[in-house]
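[1] coords please:
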Amino acid sequence: MTLESPRRFLPMLNHVKGKRSAVTCALKCDNACAKDVCNPSNNSYMRDIVSAEYSRRNILGVGAVGALTLLLGANAVNQAPGAQAQGLSPAARAGGRLQFSAIAPVSASVDEFTVPKTYSWEPVIRWGDPLFRDTPDFDINNQTPESQAGQFGYNNDYLDILPLDEKNTRAVLVANNEYTNESIMFPPSMDPATVRAIAKNAHGMSVVELERKAEGFPWKYVRGAKLNRRITMSTPFTLSGPVAGSDLVKTAADSEGRTVLGTLNNCAGGTTPWGTILSGEENFNGYFKVTAPTAAQRRYGLTNSNPGRGWHLDEQRFDASTEEYRNEPNRFGYIVELDPMDPTSTPVKHTAMGRFKHEGANVRVNADGRVVAYMGDDERFDYLYKFVSRDKYIEGNRAHNKTLMANGDLFVARFRGNSESEIDGSGAVPTDGAFDGSGEWIPLTRNGRSAVPGMSTEEVLVHTRLAADAVSPTKMDRPEDVEPNPVTGRIYVACTNNSNRGVGSNTPADEANPRTQNRDGHIIEITETNNDATAATFNWNLLMVCGDPAQGDVTYFSGYPVDQVSPISCPDNVAFDSAGNLWISTDGAPSGIGYNDGLFKVQLEGADRGKVEQFLSVPRDAETCGPVIHDQEGMVFVAVQHPGEDGIWGNNTSLFPYDGTPAPRPSVVQVFRGKNGNGLRK
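    The predicted structure follows:
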């Protein structure tokens, strides 16, 4: 996008429900909701297939049965499913160590970062903070492509903080930098070509070391630390897996089809048991010019309109209408693996895990040693996936474990409801008292080879959406973050929303997606058969159907009284505390009376199952991303993305993080207990 007013690119203007900005729709997902549904397949929906037979043997074969070993990184609880958090009292197991009184929703017109009264907050790092000693200090009026390449990127999404020492006083932070909003980043007098070059360097990922006095104290980032790194659109990536070297990914600049420059629109992610970061490439389609798009390209949202960012004006590879670069879009839409402990390492794009609009990927290690990753395709009516590695995890063998995602099999989910005949699209709970049922994982590859008739292995993994369409999985309401609970082993799927559900000829409601025009989203809880992560079948239920009961929304919170929950809408990212409680960050507050987005805790066990409590609220126009819960030391971290999105240069709707900069700066924020609490910065 050039520095023209963003409103010429806003077909969602006056059509967005709730508080989300039409600018966000334009910049983040290329106005996906204003366009035709990308999935026009006539897949059978759940009511049609409820009696269908699908052999377990044909799906996967008999998987290993036994207790699940969960190894989710240094900060996770390492326990078998069903185990209780060790060392916690019954009350602490239910509520977790992070005690607080829920805050009230904050009006969408208020530009504040709000936390409970006994907590304080301050940024860890902000857009433009210099990572290297020779990087210039941030100067919003004099940004250059070179300075941005050495500064923290824009619009941070997924993040994690990995400890580097036993005292927990040194750590490394990794964050995705998803997209840019040039209209509030730069003065309108700036040269458009320079703006485009800076914006490209503001995408990607950021790695930065942190330090602090002692555990429980706030972190400071370390300028010039040895692990600091920026991943930009110029960083080489290696393609792994069956697609590496395929004709489908070769271009004029890469005749071997094995090296890609950059990573695009990185959204959520996950941390592996071996300490690497998995990052999901999501809405890559909006960056490429395409004329006369093929059916495969249209399935991914590529159209014949010129992309507003204009990158094709500077780099020919973003003009996929040319023969030389028609395959360049095929080189994006993968799960990326980055080693934050080795700043000289080449990050990898794992083609065996499929190509779609990845929200992220989260890993657990099965009892038989194979690694399983869960993934959502963040588009209306797209699908839920899992990947099962061919090879096994070896404790302590980091070099080997870094190859695990390169080979394995990919599956897509089909849900069946127990009360399908009662689903009328209203969101009313069936007479059995729950939205629940069973499901199966349908193979797209088996033993590393295509399991889809008429498609080669390379075609399945490059055109994964088309491959999935062919086997009739369940069309979902934008499945975003998908994560296993480190205490119980159950899987939680954030379905953000789908206002097109049941509208016109679009797929109607089903028990796993029970609301027509599902504006507020829902959370699915999955239990793999026998707690075997490689199993071909699973059971499921809806933990919650989101919304604001006070505004008359039809909601469900696993039977918890709806008048005693914090209103919550559009669940996006999820995380867990040491007791196994679910934490949800939101992207689109409840419709009707607009609230700012926030972070919410949800209890999953006992009489308080389904209880939702709001912990924090982010500033005006912002989205809450990448929550990290270090409850044992009383700390929470979030990425504050696109604050002030609806403003323009000189007429800002937010000035977060309120440091004197005349424009908002997306930031990673830490929340902590302290004497100077009362909701104020320390």
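[2] all contacts plus neighbour counts: C-alpha atoms, from now on.
    Noted.
[3] give me the helices and strands touching the longest helix seen in the chain, please.
    Taking DSSP state H as the criterion, the chain has its longest helix at helix 192-202. With contacts taken as 3 or more Cα pairs under 8 Å, 6 or more residues apart in numbering; DSSP states H and E, helix 192-202 sits against helix 145-149.
[4] name the nearest residue to residue 198, sequence neighbours excluded.
    Excluding its sequence neighbours, the residue lying closest to residue 198 (Cα to Cα, 6 or more residues apart in numbering) is residue 145, at 4.2 Å.
[5] does the one you found touch residue 232 like I think?
    No - assessed by Cα atoms under 8 Å, residue 145 is found out of contact with residue 232, at 10.8 Å.
[6] shared neighbours, those two?
    residue 201 (Cα atoms under 8 Å, 6 or more residues apart in numbering).
[7] these two - which one has more neighbours?
    More neighbours sit around residue 232 than around the other of residue 145 and residue 232, counting by other Cα atoms under 10 Å; the figures are 24 against 16.
[8] do I have it right that the more buried one meets residue 263?
    Yes - using Cα under 8 Å as the test, residue 232 is close enough to residue 263 to be in contact (7.1 Å).
[9] next SSE downstream of the longest helix of the chain?
    With elements assigned by DSSP states H and E, the helix or strand that comes after helix 192-202 is strand 204-211.
[10] pull out the buried residues from that next one.
    Buried residues in strand 204-211, counting neighbours by 16 or more other Cα atoms under 10 Å, are found at 204-211.
[11] so how far is the helix or strand hosting residue 624 from its chain's centroid?
    Assigned by DSSP H and E, residue 624 belongs to strand 623-630. On the basis of Cα atoms, centre = their mean, to the nearest Å, the separation between the geometric centre of strand 623-630 and that of its chain is 11 Å.
[12] name the helices or strands packed onto the following helix or strand past it?
    Note on strand 623-630: by DSSP H and E, the next helix or strand toward the C-terminus is strand 635-641. Counting contacts by 3+ Cα pairs under 8 Å, 6+ apart, strand 635-641 packs against strand 156-163, strand 623-630, strand 667-673.
[13] I have a second one here; can you model it like the first so I can compare?
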Amino acid sequence: MRKLLPLLNSGHAGGRSALTCRYRCGDACFHEVPNTSDNEYAGDIIAGVLSRRSMMRTAAVVTVASATAGVVVAQGATEAHAATTGAAAEGRGGHGHGSVCDGARGLRFAPVEPNTADQVTVPSGYTQNVVIRWGEPILRGAPAFDPDRQTARAQAGQFGYNNDFLSLLPLREHGRQVLVANHEYTDEVLMFKGYDPANPTREQAEIAWAAHGLSVVVVQEERRSGKLTPVLRHHLNRRLTATSEFRLTGPAAGSDLLKTSADPTGTKVLGTLNNCAGGTTPWGTTLHGEENFNQYFANGSSATDKRYGIGASATERKWERFDKRFDVAQEPNEPHRFGWVVELDPYDPESTPRKRTALGRFKHEAAQPRLTRDGRPVVYMGDDERFDYFYKFVSSKRMKKGDSRAAHQHNLTLLDEGTLYVAKISGDSPAAEIDGTGKLPDDGEFDGTGVWIPLATGDVSHVEGMTAEEVYVFTRLAADKVGATKMDRPEDVEPSPRTGRVYVALTNNTDRGKTGKAGADEANPRNLNKHGQILELAEHWDNPAGDGFAWRLFLVAGDPEDPATYFAGYPKDEVSPISCPDNVAFDPHGNLWISTDGNQLGSHDGLFGVATRGERRGELKQFLTVPKGAETCGPIVQDRRVIVAVQHPGEVDGASVEKPASVWPDGPGRIVRPAVVAVYRQDGRDIGV
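    Purely as a prediction, here's the structure:
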């Protein structure tokens, strides 16, 4: 007889369900904040390092050529299985929008109204198709998906669960591209009939191992419609799972801190876990951030375990029962082998992905590179935790252009040598003007300057009392020591391919301002911050290793009728409501697109486009919403289509396979399945023009 699931507490931070908190991050928001350091108030740190306005002006005149040098922009794509077309609500999109033709170029569509429909809802005049679902076979020999006859072997050849980050890369085959997807985590209660959380079986654990990781699948474009379909069993198609081999590279590889009984070399790791967002490199590889890896490890106890959120008891999934590497008491160094940025070569299905230790170990939401004027990669990274930090890595090597094998092999070493930095941020307004309500200071903007503090360069530590190896493995502790600025969950980061400015999604932080916790500062101006903000940063690219930058808040999210919101100065009665920005991406016109996670405004999560330049700067319009319980992830915005990952549909408290909370994407009587969706215009024209 199947045991009843335990009752779930619904009082979780943001708009997430308790089920989401259990399976995605191990109830991180209900645990004590790992960062207990006593860093300074951001407004008191820096005096006159830079002129914010002069730096912003300098960034604005960076040439397009230098800002986009070598950036891979995947154009085109293709159809897929039949899909339901979500009907967009006509009218104002929530706050006073006019006709479809209104808006910045790329944003000329009728905004979708906030809603709670159990579907992907898109604007009037647009349609959609499901590109690929969880369980669809992508490798030769993999069987068709059968939810009642799942096996680990089958799942290892099928598209994984809970698709998050997406990347599309060009392919020299007519109308085809390479789609790369992260599979962040598994919802066992929504995957297996009769699942008993207290007593999972070995087979269920092994299926979950196989459903984590990465998928590479070639997709075919239907030129007349804009649809995408997977090319099943293409020779480039690949699955990487929690048991695939990965290689540790860079300055910490081989460290005693990374050695285990199964790997005395400290260089070979089985698997990648909780891959959230990522990035696409100018040399044609993809980057994947290992985020909430801590939840997979049981029986932690040390101070470093606590800083990384590893619990002292059993885990939710109980994997430690089936593999001792998930038991910290038996393998204390195994958690040190996760929390890295993974680099994958999607064009070489025989290659071993690399975990780049030079980029530091923390809860990587994403890692998005761009090139400096002299051709060196700079990678921006957020640590997705309340009161954690924003980082960058500057390579010491220049990228080699061309398709030669020698150039490719050289470029695969770019992220192993360089300097890792953490950000320390200062506001330019008196502390008394930042009162925690979100009220703008007297100068009319939340803005200021900042410095990049070096943590380590190769084998050299810049942090007193820590070796370089310790800095890379315990990066959070190193950043604590140098007094980095505590941020409101820095998640995805995206440099603009047109201006070079960098946009950082700060999702929320409902602990800010609570007793004993850091209060509001100019970069994080609201206490009990449940809606989040987006920070815009500018640097001098002639000197990428320089110690200064300028910043301002581009958006302060929430209901536009709330006086504590801000949309780059754009009239607030003409924008869509937005809450909890997460993933960000740019379209070909230079507009920023924002996906949300945990909407606190009563609507389902969605995807939004916002102009970043010109007289319409700050004009924000909702493009789509996702089904019940789902999160919008991995947006890619091309000329003719928008692609999103619909993650964890039906992830609602009390839901199970037997009692689903959603019927997406295949309708009643079918198991709920995360999937990738392509959206395009019915008339075949470009998006938003």
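[14] returning to what we had before: same list (the helices and strands packed on strand 635-641 of structure 1) but as a markdown table, adding mean neighbour count and distance to residue 520 of structure 1.
    Conversion of those to a markdown table gives the following (neighbours: other Cα atoms under 10 Å; distance: least, Cα to Cα, whole Å):
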| stretch | mean neighbour count | distance to residue 520 of structure 1 |
| --- | --- | --- |
| strand 156-163 | 26 | 21 |
| strand 623-630 | 26 | 15 |
| strand 667-673 | 24 | 26 |
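[15] just send those strands back as a markdown table, with distance to residue 242 of structure 1 too.
    Putting these into a markdown table (distance: least, Cα to Cα, whole Å) gives the following:
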| stretch | distance to residue 242 of structure 1 |
| --- | --- |
| strand 156-163 | 27 |
| strand 623-630 | 30 |
| strand 667-673 | 36 |
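[16] what's the average distance of the longest helix of structure 1 to structure 2?
    When structure 2 is superposed, helix 192-202 of structure 1 averages 1.1 Å from its matched positions, counting by mean Cα distance after the TM-score superposition for structure 1.
[17] identify all contacting residues around that helix.
    1-3, 143-146, 148-149, 152-154, 177, 179-180, 182, 186, 232-234, 309-311, 314.
[18] restricted to helices, list the residues you listed.
    Counting by DSSP H, these place 145-146, 148-149, 182 in helices.
[19] can I have the buried ones of those residues as a ChimeraX selection?
    In ChimeraX, selecting the buried portion of those, with burial taken from 16+ other Cα under 10 Å, looks like this:
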select :145,148,149,182
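[20] from what I can see residue 672 of structure 2 touches residue 659, true?
    No - with contacts counted by Cα under 8 Å, residue 672 of structure 2 stays clear of residue 659, the gap being 10.6 Å.
[21] give me the more crowded residue out of these two.
    In terms of neighbours (other Cα under 10 Å), residue 672 is the more surrounded of residue 672 of structure 2 and residue 659; the figures are 25 against 11.
[22] tell me who's in contact with that one.
    By Cα under 8 Å, 6+ apart, the residues touching residue 672 of structure 2 are 190, 649-650, 657, 660, 662-666.
[23] hang on, the earlier thing: residue range in structure 2 corresponding to the longest helix of structure 1, please.
    Under TM-score structural alignment, helix 192-202 of structure 1 corresponds to residues 201-211 of structure 2.
[24] just the buried residues of that stretch, please?
    Of the residues in stretch 201-211 of structure 2, those scored as buried under the neighbour-count criterion (16+ other Cα under 10 Å) are 201, 204-211.
[25] gap between the two ends of stretch 581-600 of structure 1?
    With Cα to Cα, to the nearest Å as the measure, the first residue of stretch 581-600 of structure 1 is 10 Å from its last.
[26] how about it: buried residues?
    Of the residues in stretch 581-600 of structure 1, 581-591, 594-600 count as buried by neighbour count, 16+ other Cα under 10 Å.
[27] cool, and stretch 319-328 of structure 2?
    Buried positions in stretch 319-328 of structure 2, judged by neighbour count with 16+ other Cα under 10 Å: 319-321, 325-328.
[28] what does residue 16 of structure 1 correspond to in structure 2?
    For residue 16 of structure 1, the aligned residue in structure 2 is residue 12 (criterion: TM-score structural alignment).
[29] so what's the residue lying closest to that match once chain neighbours are set aside up against?
    Sequence neighbours aside, residue 18 is the residue nearest to residue 12 of structure 2 in space, at 6.0 Å (criterion: Cα to Cα, 6+ apart). Neighbouring residues of residue 18 of structure 2 by Cα under 8 Å, 6+ apart: 8-12, 27, 652-653.
[30] which one of the residues you listed has the most neighbours?
    residue 652 (22 neighbours).
[31] list the contacts for that one?
    17-20, 628-629, 661 are the contacts of residue 652 of structure 2 under Cα under 8 Å, 6+ apart.
[32] and if you look at residue 550 of structure 1?
    Shown here is residue 550 of structure 1, whose contacts under the criterion Cα under 8 Å, 6+ apart are residue 563.
[33] SS state for it?
    The three-state assignment at residue 550 of structure 1 reads helix, by DSSP: H, G, I helix; E, B strand; the rest coil.
[34] separation between it and residue 598 of structure 1?
    Taking Cα to Cα as the measure, residue 550 of structure 1 and residue 598 of structure 1 are separated by 18 Å.
[35] how about residue 472 of structure 1: what's its closest non-neighbour residue?
    Nearest in space to residue 472 of structure 1, with sequence neighbours left out and distances taken as Cα to Cα, 6+ apart, is residue 43 at 5.0 Å.
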